[in-house]
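S.K.: Output the structure for:
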Amino acid sequence: MAALIMVDEPSVQGGRRVSVFRRGREEHLGTAFSDHDVIVFLQAAGLSDPEEVLDDPRWVEWSGGRDWKRPPMR
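M.R.: Sure thing, here's the model as predicted:
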């Protein structure tokens, strides 16, 4: 089974698009700037313990790696 939650690689601004796959389609949940944001999005999507699945590759695929990268300084 593929992961149900996709966290895209960081954008230039540092945010990561978070999507969930359910009912045969992808739903965009929002753009996260921290683990806390991802947790809030997953709670709103109905996941009862999102903190428990963040590092579980059966649930979450982290495109570009798990670490958050800071946007370039201007």
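
S.K.: Please count neighbours and contacts with C-alpha atoms only from this point.
M.R.: OK.

S.K.: right, and Thr31 touches Gly14 too?
M.R.: No: using CA atoms under 8 Å as the test, Thr31 is too far from Gly14 to be in contact (9.5 Å).

S.K.: Show me which residues of stretch 35-44 are buried.
M.R.: Neighbour counts over stretch 35-44 (16 or more other CA atoms under 10 Å) mark Asp37, Val38, Ile39, Val40, Phe41, Leu42 as buried.

S.K.: want to put them side by side, so please do this one too:
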Amino acid sequence: MTGARAGDGFPEIVVQRPAPGGGRRVTVGAVRLGLAHSDRDVIEFLRRAGLDDADQLVLGDSPAIQWQGGRPHEYGAG
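M.R.: Got it, this is the predicted structure:
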């Protein structure tokens, strides 16, 4: 499922730009899942949202995840 894209019946997953104090807000559609400080956090948030293949999505650099502002997988203050 790593080829999944938002808009192909797949939810829009956004990892927003790093916050000034560190961490990145994660959303699925209009739902805020939490503030992630690591890939492990993103995976857990997505699992709780019902995405069983969350580890493949995050660690496989799926195009279904939009990494906004900053490099993917970096969570420090921007």
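
S.K.: Could you report the TM-score for this superposition?
M.R.: For this chain pair, the superposition-based TM-score is 0.79 by TM-score structural alignment, normalised by the length of structure 1; 67 aligned residues with a CA RMSD of 1.9 Å.

S.K.: any chance you could map the strands in structure 1?
M.R.: Under the criterion DSSP state E, structure 1 carries strands at the ranges 5-7, 16-22, 25-32, 60-62.

S.K.: Would you check the span in structure 2 matched by the first one?
M.R.: The counterpart of strand 5-7 of structure 1 in structure 2, using TM-score structural alignment, spans residues 13-15.

S.K.: The matching stretch vs structure 1, average offset?
M.R.: For stretch 13-15 of structure 2, the mean deviation from structure 1 after alignment is 0.3 Å (mean CA distance after the TM-score superposition for structure 1).

S.K.: Next, the contact list for the residue sitting nearest the centre point of structure 2, please.
M.R.: Among the residues of structure 2, the one closest to the centroid is Val15, at 4.3 Å (CA atoms, centre = their mean). Shown in contact with Val15 of structure 2 (CA atoms under 8 Å, 6 or more residues apart in numbering): Arg24, Arg25, Val26, Thr27, Ile65, Gln66, Trp67, Gln68.

S.K.: Gly21 of structure 2 versus the fifth one, what's the distance?
M.R.: In this view, Ile65 of structure 2 and Gly21 of structure 2 are 22 Å apart by CA to CA, to the nearest Å.
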